[in-house]
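Participant: Sequence and predicted model, in that order:
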Amino acid sequence: MTTLAPVPDQAVVEHRRVTVVSWKATIGFGVVTALFALLLVLAPRTGNAAFRLATDGDLFTLPNLSVPGMATAWICVVVMALLVLLVGLLSARGRRVPLWVPVLFAVVFLFGFLAWAAAGSDRDIPFVRLIGGSVLLAVPIVFGALGGVIGERAGVVNIAIEGQLLAGAFTAAVVGSVTDSPWLGLLAAIVSGVLVAAVLAVFAITYRVNQVIVGVVLNVLVIGLTSFFYSQVLVPSAEQLNDTTRFERIAIPLLSKIPIIGPALFNQTVVVYLMYLAVPAVWFALSRTRWGLRVRAVGEHPKAADTVGIKVERTRWRAVLIAGGIAGVGGAFYTVVSVSSFGKEMTAGAGFIALAAVIFGNWDPIRAALAALLFGFASNLEGALSIVGAPVPSQFMLMLPYVVTILAVAGLVGRSRAPAASGEPYVKE
């Protein structure tokens, strides 16, 4: 006879929770803090740094802010080090870093850097001009990043953002010049962005060609076509085809008179105000609507979405076309807002910086827009530092936006996860 061991009434099951800890954000913040501290040690400066906060027409005048340059910079280093410790503690516990932490880190670092750069200068830094210029430089990047977020949320990697921006700038210049209407130029830019996106969708979604290769080829194609037509068509007939009417600035009553932020944010053109509306609109559409739910479904698990009746290819097609139209608005900025004519490769890699903003923003519209603003600020620093005569080589300032892009993608994004089916063509079984 075989004796069976008694079975306990309740089996004790040990549940182990496995937490994936990412130290990328901690390392990234720490490296930036260490490099800034090293800069202060190797290149100390003396004197105060002055910031001009007021402009003509403010509701009330703010006095200029004068701070001791080196002392302020070292205080900022201490604050940055504390934020590094906070990020490290959150990472060790497997918790997500809140959005306000990288935003505060960036603000503290930039203020400390400007205080160091302007120390001892007899000129002050025009703070309002610095913010306003950063917003303007960020506009095409924001629109490109929004297009990238929508595409990747649907499962399509939109490497062709650069081509969509450039095509939008070209068509806006031509149509705006012929019709003498910036509104028609803006509409033409949207159409051209949609057309470039349609080519991407045909090959990437319908014919399932590698999405990265298609995007790169489209960028090269658009650069070649616009450069050819610029040389052969626009240059000989510049007055008729390459001299657009730009949007005028529209000051919003009362808001435009708020000190510091008023002139910088609320005395802008229609395209900038469209950016203010587009960011929350894209977030709401992706997060709170049925269309957004379907887009996210086909980007995460297209087979499951197909099982419940969602047309995967149709949903991806619509998302890619919408993304192209939004990127086209960013392209129009160059020729109906910034300047009044088209130039060869005038986007200067803004589409690729927009892709970095998508990754930096963790595929979230609001985070991606904030990342784009950071890149815009980095691009605008050269002008501000040249005013105060900062000892920073101009070559370094020219490459600063791209350095920030590399740091953002490589170290400062922390834990990030792209949509599971991003870049993967869907084959219905």
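Facilitator: Everything's here; your move. Numbers count the residues shown, from 1 in each chain.
Participant: Only C-alpha atoms from now on, for both contacts and neighbour counts.
Facilitator: Will do.
Participant: Contacts only, for the spatially closest residue to residue 170 that is not a sequence neighbour.
Facilitator: Nearest non-adjacent residue to residue 170, counting by Cα to Cα, 6 or more residues apart in numbering: residue 342, 6.1 Å away. With contacts defined as Cα atoms under 8 Å, 6 or more residues apart in numbering, the neighbours of residue 342 are 169, 170, 173, 230, 242, 334, 335.
Participant: Okay, one more to line up with it:
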Amino acid sequence: MDSLTFLLSGTVLAATPLLIAALGELLVEKSGVLNLSIEGMMALAAATGFIVVTLTGNHWLALLAGAVAAMLLSVVFATVVLIALGNQVAAGIAVGILGLGLSGLIGSPYEGMTVAPMARTPLPFLSDIPVIGPGLFNHPLIIYLAPLAAALLWWMFRSTKLGLVIRAVGESPESAHAVGYDVVRVRFLAVLVGGFMAGIAGAFISVVSSTLWSDGMIAGRGWIVIALVVFAMWRVERVVLGACLFGMAAIAELLVQSMGISAPSQLLTSIPYIATIIAITLLSMDGRRIRLNAPVSLGRVYAGSQ
């Protein structure tokens, strides 16, 4: 395979789960809730999706099952932080650890097993373009739906009443409540949708891009997703760009190996995380921009309507 084709194809595969999960996390944070349990949700979804595709052979059912499993875990998180008014940071870490533990528990009988890859859906004409076509337009259908989801979320925040309500709840929950909106309900639903999307991303990794189950296979992607939302400054278009950049960094190991360059595997494996640290560090040098773009009530407990 041509190196450029390999780079494009690998970037798309690596970026898609990051993009899907980051869009969900962006929605959650826009509503004013900080969800740090993404890693556990993705892990639980990956295990659930792999079990379902192993038993049924249906990849779409596996993606749905993984999404539902993560959404159920998000119910636990939402209940703790929105109903019981628990600390969002502590609750997020705890629920994330719970998800990791459950994924290891239910996935242990399937350790090391593989499944058939999801069927590809080449886009007519576009997939025939030399070099670029096979890299960008010859993938499973779910991959093409990710940028459509990004476009839909961008439009929702920009042009719909629903988007305005979510943003208002995230900026000033007291004001949103004063004009008649149920802040807790809006945030609860946002957390559920965010969990559902994190679940699709997690199941994608085990049944579409990797087609195997191994405990710990999420390998920090959930934390990269959280960093990606900050890197994007809570803007949808920058989430798409950031997902592509981080996706490219994630396949750097395979790209370097394919070019015959000798380098320590540990260093190559750490490239995505090094890139994440560098990106956040550079961004943090201008803390004022982060404060101006972050939802004002992000991470704050709200009890006004209790």
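Facilitator: Everything's here; your move. Quantities reported herein were computed from a predicted structural model and do not represent experimental measurements.
Participant: show me what contacts residue 167 of the first structure?
Facilitator: 189, 192, 193, 196, 222, 226, 328, 331.
Participant: switch the cut-off to 7 Å
Facilitator: With contact set as Cα atoms under 7 Å, 6 or more residues apart in numbering, residue 167 of the first structure has these partners: 192, 193, 222, 331.
Participant: do residue 382 of the first structure as well
Facilitator: residue 397.
Participant: pretty sure it belongs to a helix, no?
Facilitator: Yes: membership of residue 382 of the first structure in a helix is supported by DSSP: H, G, I helix; E, B strand; the rest coil.
Participant: How much space separates residue 86 of the first structure from residue 25 of the first structure?
Facilitator: 11 Å (Cα to Cα, to the nearest Å).
Participant: So for these two, which sits in the more crowded spot?
Facilitator: residue 25 (22 against 15; other Cα atoms under 10 Å).
Participant: right, and the helix or strand after the helix or strand that contains the more buried one?
Facilitator: In this structure, residue 25 of the first structure is located in helix 24-42 according to DSSP states H and E. Where DSSP H and E defines the elements, the next helix or strand beyond helix 24-42 of the first structure is strand 48-52.
Participant: rewinding a little: possible to save the contacts of residue 167 of the first structure as a markdown table with neighbour count and distance to residue 151 of the first structure?
Facilitator: Listed next are the contacts of residue 167 of the first structure as a markdown table, based on neighbours: other Cα atoms under 10 Å; distance: Cα to Cα, whole Å:
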| residue | neighbour count | distance to residue 151 of the first structure |
| --- | --- | --- |
| 192 | 28 | 17 |
| 193 | 33 | 13 |
| 222 | 21 | 19 |
| 331 | 37 | 17 |
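Participant: tell me the SS of the residue nearest to residue 170 of the first structure?
Facilitator: Classification of residue 342 of the first structure using three-state DSSP returns coil.
Participant: With residue 300 of the second structure instead?
Facilitator: Applying three-state DSSP: residue 300 of the second structure is coil.
Participant: What lines up with it in the first structure?
Facilitator: Under the alignment by TM-score structural alignment, residue 300 of the second structure pairs with residue 424 in the first structure.
Participant: do the same with residue 44 of the second structure
Facilitator: With TM-score structural alignment as the criterion, residue 44 of the second structure matches residue 167.
Participant: quick check, that match in a helix?
Facilitator: Yes: looking at residue 167 of the first structure with three-state DSSP, it is inside a helix.
Participant: Tell me how far residue 325 of the first structure lies from residue 189 of the first structure.
Facilitator: Taken as Cα to Cα, the span from residue 325 of the first structure to residue 189 of the first structure is 8 Å.
Participant: I misspoke; the intended subject was residue 302 of the first structure.
Facilitator: If you go by Cα to Cα, the gap between residue 302 of the first structure and residue 189 of the first structure works out to 31 Å.
Participant: Repeat that for residue 371 of the first structure.
Facilitator: 24 Å.
Participant: higher neighbour count, those two?
Facilitator: Higher neighbour count among residue 371 of the first structure and residue 189: residue 189, with 36 against 29, using other Cα under 10 Å.
Participant: OK, contacts around the counterpart of that one in the second structure?
Facilitator: Superposed on the second structure with TM-score structural alignment, residue 189 of the first structure falls opposite residue 66. By Cα under 7 Å, 6+ apart, the residues touching residue 66 of the second structure are 45, 46, 48, 49, 199, 200, 203.
Participant: try it again with 6 Å
Facilitator: 45, 48, 49, 199, 203 (Cα atoms under 6 Å, 6 or more residues apart in numbering).
Participant: From those residues, pick the one nearest residue 293 of the second structure.
Facilitator: residue 199 (26.7 Å; Cα to Cα).
Participant: show me the contacts for that closest one.
Facilitator: 42, 45, 66, 67, 70.
Participant: From the contacts of residue 342 of the first structure, which land in helices?
Facilitator: Among the contacts of residue 342 of the first structure, the members falling in helices are 169, 170, 173 (criterion: DSSP state H).
Participant: middle-most residue in the first structure, spatially?
Facilitator: Central residue of the first structure (Cα atoms, centre = their mean): residue 372, 2.4 Å from the mean position.
Participant: and that one, that one's in a helix?
Facilitator: Yes: counting by three-state DSSP, residue 372 of the first structure is found in a helix.
Participant: That one matches what in the second structure?
Facilitator: For residue 372 of the first structure, the residue aligned by TM-score structural alignment is residue 243.
Participant: got the contact list for that match?
Facilitator: Applying Cα under 6 Å, 6+ apart, the residues near residue 243 of the second structure are 15, 18, 19.
Participant: filter the residues you listed to the buried ones?
Facilitator: 15, 18, 19 (16 or more other Cα atoms under 10 Å).
Participant: What residue, apart from its backbone neighbours, is nearest residue 301 of the first structure spatially?
Facilitator: Per Cα to Cα, 6+ apart, closest to residue 301 of the first structure is residue 421, 6.4 Å.
Participant: can you give me the strands in the stretch 1-150 of the second structure?
Facilitator: 121-122, 138-139 (DSSP state E, counting those that start in this stretch).
Participant: can you tell which of these is closest to residue 187 of the second structure?
Facilitator: It's strand 138-139; of the strands of the stretch 1-150 of the second structure, that one is closest to residue 187 of the second structure (Cα to Cα) at 34.1 Å.
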